[in-house]
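Asks: Sequence and computational prediction follow.
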Amino acid sequence: MISAPIKRTFLSAILLVAAAMPAHAHVGIGTASSFTSGFMHPLSGIDHVTVMIAVGLWAALKGGKAVVAWPLAFVGVMLAGGTLGMLQVPVPFVEPGILASVMVLGLLVALEVDLPVSVGVAMIGVFAMFHGHAHGTEVPENAGGLDYMAGFAIATALLHAVGISASLGVGVRFPGLARAAGGACAAVGAGLVFGVL
């Protein structure tokens, strides 16, 4: 059961995202048709970096099956979303969904919210669809896109590993550090919502 203060915090975050003007948090950078550009793209966007690390942090805080299930869910659904984007299949609310992912996942880590693994998979999957679709729409029509998708999948998995390693490594000695990183992620989301970042 999620406590009333946590519910209010999430509702506030959702209202902030809904009230914000589109901030275009996910901006295409460079050519999107090679393994290298696919690998570098997630590393060049603060929205993607913070969300991927937050997924890793949250998975490590949860422990058990989540350490594998949540990152795998993100990468798998992100690739499906990327395919939809490459095929020009519209997905509604991509930009607000990306902004919400930064804030919500940051809050989940900061508040150390303990959800069932299956619920976490579902939430992470929804956010992954938005991130993947944004990546996929950036692939030129005349490019195959498979190299690009492989690059961004590997970079994403490595960012998840950074979050997991940080939480399991440094977080063991300094337990509040992972939660502080989640708070920083939520702050980045707020900065994107209001166009500060």
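Replies: Received, thanks.
Asks: Every contact and neighbour count from this point should use C-alpha atoms.
Replies: Noted.
Asks: what about Gly120, distance to Glu138?
Replies: Distance check for Gly120 against Glu138: by CA to CA, to the nearest Å, it reads 28 Å.
Asks: so how many other residues sit close to the closest residue to Glu95 other than its chain neighbours?
Replies: Using CA to CA, 6 or more residues apart in numbering and skipping residues adjacent in sequence, the residue nearest Glu95 is His24, 6.0 Å away. Other residues within reach of His24, judged by other CA atoms under 10 Å, total 15.
Asks: this is the other structure I want to compare:
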Amino acid sequence: MAFLLLLFSRMAEAHVDTDSVGGFAAGFLHPLTGLDHFTAMAAVGLWGVILGRPATWLLPVVFPMIMALGSVVGIVGIPLPGIEIGIALSALVLGIFIAGRVKLPLWIACLVVSVFAICHGYAHGAELPLASDPFAFAIGFMLATGSLHAAGIGVGVLAERFRQGQLLRVLGAVTALLGVYFLIEALA
């Protein structure tokens, strides 16, 4: 497992290489190629399935909205310490919630994903002014984020239907382990 995590060490950065930020395509591709973002976004969908309706659809709506707010905070340059740690914790905590099938009240679940959304949004918002087309980058980023939430929901629904939830526990454990890895990277 440690060897596999080392293979992804460059992918575990929550920010993009500012030389590659160019517009819609770069914004759309980042969540799909950044392992930390990919993991956390899919986890939001998976946890939503565990929580059931309306959380299944509400969390994937709340996350991008609050992520956009976090992006604005990053663009304006308001300092928020510990963003990389918050991003790592998003995978760790959501993974634990999925593996443990933790069911929180809807308002607390929304609060949890909102805190993580601010971290993810801030990390990318701080870079947006460097992009050649920040608006197109943001649109691409938001669409890919929503797609990953939907993929998490799809996998979660199938896992619940055909494996009685055991697969979700395994996916949660893997997500939490990746979160530990991201946290170690953030603290290093």
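Replies: Happy to help now that I have it. The structure displayed is predicted, hence computed values, not measured ones.
Asks: Superposed, how do the two chains score by TM?
Replies: In this superposition the chains share a TM-score of 0.86, using TM-score structural alignment, normalised by the length of structure 2; 173 aligned residues with a CA RMSD of 1.8 Å.
Asks: ok so, going back, checking the residue nearest to Glu95 of structure 1 next. Helix, strand or coil?
Replies: Of the three states, His24 of structure 1 takes coil under DSSP: H, G, I helix; E, B strand; the rest coil.
Asks: Can you tell me the centre-most residue of structure 2?
Replies: Ala40 (2.9 Å; CA atoms, centre = their mean).
Asks: Thought Leu89 was touching that residue, still the case?
Replies: No - the pair Ala40 of structure 2 / Leu89 is not scored as a contact, 9.2 Å apart, by CA atoms under 8 Å.
Asks: which residues touch Ala25 of structure 1?
Replies: Asp47, Glu95, Ile98, Leu99, Leu192 (CA atoms under 8 Å, 6 or more residues apart in numbering).
Asks: what range in structure 1 matches stretch 109-124 of structure 2?
Replies: Residues 120-135 of structure 1 are matched to stretch 109-124 of structure 2 when aligned by TM-score structural alignment.
Asks: Ok, stretch 31-50 of structure 2 next?
Replies: Going by TM-score structural alignment: stretch 31-50 of structure 2 matches residues 42-61.
Asks: Next, the nearest residue to Ser132 of structure 2 once chain neighbours are set aside: secondary structure please.
Replies: Spatial nearest neighbour of Ser132 of structure 2, chain neighbours left out: Gly22 (5.1 Å); criterion: CA to CA, 6+ apart. Here Gly22 of structure 2 is coil, with the state taken from three-state DSSP.
Asks: Gly22 of structure 2 matches what in structure 1?
Replies: By TM-score structural alignment, Gly22 of structure 2 lines up with Ser33.
Asks: From what I see, its match and Phe152 are in contact.
Replies: No - Ser33 of structure 1 is beyond contact range of Phe152, at 11.0 Å (criterion: CA under 8 Å).
Asks: Who has more neighbours out of the two?
Replies: Legend: neighbour count by other CA under 10 Å for Ser33 of structure 1 and Phe152, higher for Phe152 (27 against 21).
Asks: Onto which residues of structure 2 does the particular helix or strand that has the more buried one in it map?
Replies: Using DSSP states H and E, Phe152 of structure 1 sits within helix 146-168. Counting by TM-score structural alignment, helix 146-168 of structure 1 pairs with residues 135-157 of structure 2.
Asks: quick one: buried residues of the matching stretch?
Replies: The neighbour-count check on stretch 135-157 of structure 2 (16 or more other CA atoms under 10 Å) flags 136-157 as buried.
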